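Colleague: What follows is a predicted structure for the sequence shown.
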Amino acid sequence: MIYVDISAAVHARAGLGRYSEKLAQALIEAQPERFGLFYNRGRDGRFPPSLPTQIPQKSVQWGYKPWRMAVLLGQMGRLGFNRLIPNAELFHATEHLLLPLRGVPTVLTIHDLIPQLFPAYHKKLNYWYLNVAMPLYCRRADAIVAVSQATRQDIVTQFGIDPAKIHVVHEAPASHFQPVSPARVTQIKQTYDLPDRYLVHLSTIEPRKNLNRLLDALKALRQTLPNLSLVLAGGKGWLYDDFFAKIETDGLQDAVKVLGWVPDEDLPAVLAGAALGVQPSLYEGFGLPILEQMASGQVVAASNAGPHPEVGGNAAAYFDPRNVEKMTAVIHRLLTDKEEYQHRQQLGLAHAQKFSWERTAQETIAIYDQLLKK
């Protein structure tokens, strides 16, 4: 039995949760007899309704922080937590938390190396934990899945891990991200009271998302496009007080709408109803929102940082995330050049179709099989 850790999905933790849920779903659909699910239920965990309940499950019920410390101390002391997943032939940790197991091969997915590359963007306790744990977990795992070539290179550079141990397997947009009808867009705009013309940013609100510079670009754009607004779809992450203070200071209260978390069924229409998608991050492990917007029929202007060009290909338009003038110029060009916009829209729809969770599952299963043959 191969156990996949879906704790992030049980606690709906943004991108990590989506990854573990969609991967588990695709793995089970491909080879249902091979997989079991492991998770820390915690105090308020909820089993994802998209996953079949008849699949073998093992769980613990610990607080998030005590569980993370138990796993780290277990790894440091070389203890075996095998009794938690009896008869496991392989274990896949889908977030940055590798269960210590004896005699069982392990796979670890690394999504990003933000704590190492941008320590100021993490809370101190989280930074300390990940700085200690991540290099150890990478060394202990038998194989590592990196979600992008950029993340793979970061792992090699930061931790000195053998590149042969690291396999790049891309994420994919969920199947509900697809073009929607104009009537649906109109309905959703009314439901959420969305402005007529808006830029949309899809992600959590945290410093590395570079939203302060996006506000500067919005302010500049509104000098020639006074009815342009910004809509943010995604929950609050951390260290976001400066961003909300800047909205007030810049007098953009009426130009910025924060939706918070948007249900999956409404998200494609929110994205499609925008004038443009903008992803200005300073750093990402992958950058899935780029594909989610393209699959919904939206054109994307994105930073040229990290894996964005790898993910967006020639369909997205790129800018230097630290240069507000260049960001503004690229956004302005896409908003005013209908021919380029329509061309990139078609490129984006075709590009997003190259990525699928079925393919992700098959490539991941190949890693499992390679380890199990050893």
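Modeller: Yes, it's here.
Colleague: Please make it C-alpha for all contacts and neighbour counts, starting now.
Modeller: Will do.
Colleague: mind checking which helix or strand E21 is in?
Modeller: helix 14-30 (DSSP states H and E).
Colleague: Strands of the stretch 151-300 of the chain, start to end?
Modeller: Assigned by DSSP state E, counting those that start in this stretch, the stretch 151-300 of the chain shows strands spanning 166-168, 197-202, 228-233, 256-260, 276-279, 300-303.
Colleague: so can I have JSON lines of those showing distance to I144 and mean neighbour count?
Modeller: As requested, the strands of the stretch 151-300 of the chain are exported to JSON lines (distance: least, Cα to Cα, whole Å; neighbours: other Cα atoms under 10 Å):
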{"stretch": "strand 166-168", "distance to I144": "5", "mean neighbour count": "21"}
{"stretch": "strand 197-202", "distance to I144": "27", "mean neighbour count": "23"}
{"stretch": "strand 228-233", "distance to I144": "31", "mean neighbour count": "23"}
{"stretch": "strand 256-260", "distance to I144": "32", "mean neighbour count": "17"}
{"stretch": "strand 276-279", "distance to I144": "27", "mean neighbour count": "25"}
{"stretch": "strand 300-303", "distance to I144": "26", "mean neighbour count": "26"}
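Colleague: between those strands, which one is nearest to F243?
Modeller: strand 256-260 (11.3 Å; Cα to Cα).
Colleague: Residues contacting that closest one, please?
Modeller: Contact with strand 256-260 is made by 192, 194, 229-236, 247, as judged by Cα atoms under 8 Å, 6 or more residues apart in numbering.
Colleague: Going by distance to L214, which of those residues wins?
Modeller: L230 (9.1 Å).
Colleague: need the contact list for the closest one.
Modeller: 198-201, 218, 255-257.
Colleague: 10 Å - rerun?
Modeller: 194-195, 197-201, 214-215, 218, 252, 254-258, 274-278 (Cα atoms under 10 Å, 6 or more residues apart in numbering).
Colleague: what's the distance between the helix or strand hosting I365 and the middle of its chain?
Modeller: In the assignment (DSSP H and E), I365 maps to helix 357-373. The gap between the average C-alpha position of helix 357-373 and the chain average comes to 20 Å, counting by Cα atoms, centre = their mean, to the nearest Å.
Colleague: Which strands or helices does it pack on?
Modeller: Taking 3 or more Cα pairs under 10 Å, 6 or more residues apart in numbering; DSSP states H and E as contact, the helices and strands that helix 357-373 lies on are helix 14-30, strand 90-93, strand 106-110, strand 143-146, strand 166-168.
Colleague: and stretch 6-17, which residues are buried?
Modeller: For stretch 6-17, the neighbour count (16 or more other Cα atoms under 10 Å) marks 6-12, 14-17 as buried.
Colleague: Now do the same contact list for the nearest residue to V185 once chain neighbours are set aside.
Modeller: Excluding its sequence neighbours, the residue lying closest to V185 (Cα to Cα, 6 or more residues apart in numbering) is A269, at 5.0 Å. A269 makes contacts with 177-189, 293, 296-298, as judged by Cα under 10 Å, 6+ apart.
Colleague: Can you check what angle separates the helix or strand just after the helix holding E21 from helix 14-30?
Modeller: Following helix 14-30 in sequence order, the next helix or strand is strand 35-40 (DSSP H and E). For strand 35-40 against helix 14-30, the angle by axes from the mean of the first three to the mean of the last three Cα atoms, to 10 degrees is 160 degrees.
Colleague: before we go on, here's another structure to hold up against the first:
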Amino acid sequence: MAPVRVAIDFTPGLNQLAGIGRYTRELVRALTENAQFEIILWYGRTSSPLPHSSSPRIHYRQIPFSERWLTRLWYRVRIPFPIDPLIGPVDVVHGTDFLVPPARCARVATVHDVSFLLVPELGHPRLVSFLQAVFPRMLRTVDALIAVSESVRQDLLRLYRLSPDRVYAIPHGVAFPFAPHPPQHARPVIASLGIREPYLIAVGTVEPRKGYPVLLQAVERAATKIPDLQLVIVGATGWLAEPIERALEAAQGRGRVLRLRGISDQTLAALYSASAAFVTASFYEGFNLPLLEALACGAPVIATDIPVHREVAGDAALFVRSGDVDSLAEAIIGLLTEGALASRLQKAASQRASRFSWHKSAEQHSAVYRAVASEHASRRP
């Protein structure tokens, strides 16, 4: 049987360090273990270096336009020029970042969240209006959607009244180096970064959806009981972040907050492992990959009580109401002062994370590719 040729949009894998970029890179890495697939990685013109791949099943194809121009041509101006002539004959084209371009073959798109519909006030207005306009048009022609969680899948079915057999929930995975790091390995890393203990760690872009103002207020209140408490934030500055950044800078000046950007995965895993807790105050998430990474490192978790956090963390987290400073502060104090509670969550964390792997995720993606390729081939005259 000839291998299925899958063309994957690798642009996020080149241009985005976390989130969608990590998903794209890890998916491709796991897919190379499957001999049934030939993988073409296509991307817009970029200055980002290509990763090294020794797999004979990986082929790179650069499109002679930048990502911005591709977006304009395919989605704004809506020029229906198929991607196939630019990358060669394939069986499936997979758009890894919400949208997939026109193609003569089967088309699959990954949907990471529906924040542009559910919490549009927390997103960048231009991106929100773009997705609200373009996404429904794509739905009329795409062969299948991959939702990164059952929560996102249910939202898609409810909001767009899609056929359930066209929407697949495939959760992310987690892999090395995200595993518990022993104290003798983690503490030198902490010391080199000037972090004091006990500390909480929060990971994610600084933007309104992540709830950082609520988290900062809760940490300040918890510090009345735990004076040395520090909040370590790992993440870049995102959209609509100016007032949030001002508050974080003021807290950093008081020594309550430490901001880190651009650290390695190995360093991040060490920080998860030695933290008193990983805390996420997000109002909305499609999956929350840092939450899974923290669980894999054995960190106790405090998370807002939203559907996808329940889906990912299960019984391995303390849940608090979104936007509730008092309940979040109480959870922080309780976790840091009750050794039995912290121990229970640490034990549950690794067990919960073991349910997720990129290998399993890639196998589920593979099943979707085979299904849509077969269905598309059967419709050919």
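Modeller: That came through, no problem. Fair warning: this is a prediction, and the values are worked out from it, not measured in the lab.
Colleague: circling back: what's the spacing between the helix holding E21 of structure 1 and its chain's center?
Modeller: With Cα atoms, centre = their mean, you get 12 Å for helix 14-30 of structure 1.
Colleague: With structure 2 overlaid, report how far it is off on average.
Modeller: Between helix 14-30 of structure 1 and the corresponding residues of structure 2, superposition yields a mean separation of 0.7 Å, by mean Cα distance after the TM-score superposition for structure 1.
Colleague: okay, that helix sits on what stretch of structure 2?
Modeller: Mapped onto structure 2 using TM-score structural alignment, helix 14-30 of structure 1 covers residues 18-34.
Colleague: how about the matching stretch: buried residues?
Modeller: By neighbour count with 16+ other Cα under 10 Å, stretch 18-34 of structure 2 contains the buried residues 18-32.
Colleague: Same check on stretch 164-176 of structure 1?
Modeller: 166-174.
Colleague: Same check on stretch 127-142 of structure 2?
Modeller: Within stretch 127-142 of structure 2, the residues that count as buried by 16+ other Cα under 10 Å are 128, 131, 134, 138-139, 142.
Colleague: of all these, which comes closest to L159 of structure 2?
Modeller: Nearest to L159 of structure 2 among those, with distances taken as Cα to Cα, is L139, at 12.0 Å.
Colleague: Trace that closest one over to structure 1, please.
Modeller: Using TM-score structural alignment, L139 of structure 2 sits opposite C138 in structure 1.
Colleague: Give the burial count for L341 of structure 2, as a bare number.
Modeller: 14 (other Cα atoms under 10 Å).
Colleague: Correction: the previous question concerned K354 of structure 1.
Modeller: 10.
Colleague: Which of the helices or strands spans the counterpart of it in structure 2?
Modeller: Using TM-score structural alignment, the partner of K354 of structure 1 in structure 2 is R355. Here R355 of structure 2 sits in a region with no helix or strand, counting by DSSP H and E.
Colleague: coming back round to it: could you dump the buried residues of stretch 164-176 of structure 1 to JSON lines with distance to Q370 of structure 1?
Modeller: Converted to JSON lines, the buried residues of stretch 164-176 of structure 1 look like this (distance: Cα to Cα, whole Å):
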{"residue": "I166", "distance to Q370 of structure 1": "13"}
{"residue": "H167", "distance to Q370 of structure 1": "12"}
{"residue": "V168", "distance to Q370 of structure 1": "15"}
{"residue": "V169", "distance to Q370 of structure 1": "15"}
{"residue": "H170", "distance to Q370 of structure 1": "18"}
{"residue": "E171", "distance to Q370 of structure 1": "20"}
{"residue": "A172", "distance to Q370 of structure 1": "23"}
{"residue": "P173", "distance to Q370 of structure 1": "26"}
{"residue": "A174", "distance to Q370 of structure 1": "27"}
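Colleague: any chance of the strands of the stretch 151-300 of structure 1 in a markdown table, with distance to D320 of structure 1 too?
Modeller: Below are the strands of the stretch 151-300 of structure 1 laid out as a markdown table (distance: least, Cα to Cα, whole Å):
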| stretch | distance to D320 of structure 1 |
| --- | --- |
| strand 166-168 | 25 |
| strand 197-202 | 17 |
| strand 228-233 | 20 |
| strand 256-260 | 23 |
| strand 276-279 | 11 |
| strand 300-303 | 6 |
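Colleague: For A146 of structure 1, which of those is the nearest?
Modeller: Nearest to A146 of structure 1, of the strands of the stretch 151-300 of structure 1 and by Cα to Cα, is strand 166-168 at 4.8 Å.
Colleague: Run through who's touching that closest one.
Modeller: For strand 166-168 of structure 1, using Cα under 10 Å, 6+ apart, the contacting residues are 107-110, 138, 142-153, 155-156, 360, 363-364, 367.
Colleague: How far away from the center of its chain is it?
Modeller: With Cα atoms, centre = their mean, you get 17 Å for strand 166-168 of structure 1.
Colleague: still on that earlier bit, how much space separates the match of K354 of structure 1 from L127 of structure 2?
Modeller: Computed as Cα to Cα, to the nearest Å, the R355 of structure 2 to L127 of structure 2 distance reads 33 Å.
Colleague: again, but for T304 of structure 2
Modeller: 25 Å.
Colleague: and what of S374 of structure 2?
Modeller: For S374 of structure 2 relative to L127 of structure 2 (Cα to Cα), the value is 34 Å.
Colleague: just L156 of structure 2 next, same as before
Modeller: Distance, L156 of structure 2 to L127 of structure 2, by Cα to Cα: 18 Å.
Colleague: State the number of residues packed around G237 of structure 1.
Modeller: By other Cα under 10 Å, neighbour count at G237 of structure 1 equals 12.
Colleague: I'd say F81 of structure 1 and P100 touch.
Modeller: Yes. Shown here, F81 of structure 1 and P100 form a contact pair, counting by Cα atoms under 10 Å, at 5.8 Å.
Colleague: Compare the two and say which is more crowded by neighbours.
Modeller: Ranked by neighbour count (other Cα under 10 Å), F81 of structure 1 and P100 place P100 first, with 25 against 15.
Colleague: May I see the buried residues of stretch 115-130 of structure 2?
Modeller: Buried-residue list, stretch 115-130 of structure 2, by 16+ other Cα under 10 Å: 115-116, 120, 122-123, 128.
Colleague: how about it, aligned to which bit of structure 1?
Modeller: The aligned range for stretch 115-130 of structure 2 is 114-129, by TM-score structural alignment.
Colleague: Give me the contacts around that stretch.
Modeller: 65, 68-69, 72, 113, 130-131, 133-134, 154-155, 158-159, 206-208, 238-239, 282-285.
Colleague: Could you list which of the residues you listed belong to helices?
Modeller: Judged by DSSP state H, helices contain the following of these: 65, 68-69, 72, 130-131, 133-134, 154-155, 158-159.
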